[in-house]
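S.K.: Predicted structure and sequence below. I'll ask about it afterward.
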Amino acid sequence: MKVVVDRGKCQDHGQCVFAAPEVFRLDDEGHLDYTTDPDDIRRDDVEDAADVCPVQAIRIED
C-alpha cells in the first residue's frame, strides 16, 4: 500500500491525524507529514483518514 496526499488540495486540517495517528501527523509548524508506505495492517485506518479528509486529498495506491 502506498499513501499519496495531494499537497495542492491538502489544507492541513488534521482530521487524518485523528483517524490514523500511526501514519499521519502534523509537524511543529502545523503542516501534514505522513508515512508513504505504512504496513498493510494500517489500511483500515488510512481508508478512514481518506474518508474524513474534508478536501479528499488522500488516496491509496496498491
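M.R.: Great, that's in hand.
S.K.: going forward, measure contacts between C-alpha atoms and count neighbours the same way
M.R.: Noted.
S.K.: Tell me who's in contact with Glu47.
M.R.: With contacts defined as Cα atoms under 8 Å, 6 or more residues apart in numbering, the neighbours of Glu47 are Ile60.
S.K.: where along this protein do the strands fall?
M.R.: 2-5, 24-26, 32-34, 58-61 (DSSP state E).
S.K.: ok, which stretches of this structure are helices?
M.R.: Secondary structure of the chain (DSSP state H): helices located at 15-19, 43-52.
S.K.: in the shortest one, what's buried?
M.R.: Judged by neighbour count using 16 or more other Cα atoms under 10 Å, the buried positions of helix 15-19 are 15-17, 19.
S.K.: then this one, side by side with the first:
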Amino acid sequence: MRINADADRCVGAGQCVLAAPDLFDQDDDGTVTVLTEPGAATKDAAREAVHLCPSGAITLEDG
C-alpha cells in the first residue's frame, strides 16, 4: 500500500494527522506531509485518513 498526498489540493484540516499520526504530519503552512508508508499495523488508520480528508487530497494505492 502506498499513500499519495496532493499538497495542492490539501486544505490543512489536519484530519489525516488526527486519524494516523504515525503516517502524516503538517508542514508550517498546514499542508499534509507523508511521514512513512503504511505497514500492517497502520493500514486501517491510513484508510480512515483517506475517508476523513475533506478535500480528497489523500489517496491510497494497493500493490
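M.R.: Perfect, I can see it now. Small disclaimer: the values here were computed from a predicted structure and weren't measured.
S.K.: returning to that earlier point: can you put the strands of the first structure in JSON lines and add distance to Glu47 of the first structure and mean neighbour count?
M.R.: Listed next are the strands of the first structure as JSON lines, based on distance: least, Cα to Cα, whole Å; neighbours: other Cα atoms under 10 Å:
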{"stretch": "strand 2-5", "distance to Glu47 of the first structure": "10", "mean neighbour count": "16"}
{"stretch": "strand 24-26", "distance to Glu47 of the first structure": "12", "mean neighbour count": "19"}
{"stretch": "strand 32-34", "distance to Glu47 of the first structure": "14", "mean neighbour count": "17"}
{"stretch": "strand 58-61", "distance to Glu47 of the first structure": "8", "mean neighbour count": "15"}
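S.K.: out of those strands, nearest to Asp45 of the first structure?
M.R.: Taking Cα to Cα as the measure, the strands of the first structure were each checked against Asp45 of the first structure, and strand 24-26 came out nearest at 10.1 Å.
S.K.: Tell me roughly how far the closest one lies from the second structure on average.
M.R.: With mean Cα distance after the TM-score superposition for the first structure, strand 24-26 of the first structure departs from the second structure by a mean of 1.2 Å once superposed.
S.K.: elements contacting that strand?
M.R.: Contact here means 3 or more Cα pairs under 8 Å, 6 or more residues apart in numbering; DSSP states H and E; on that basis strand 24-26 of the first structure packs against helix 15-19, strand 32-34.
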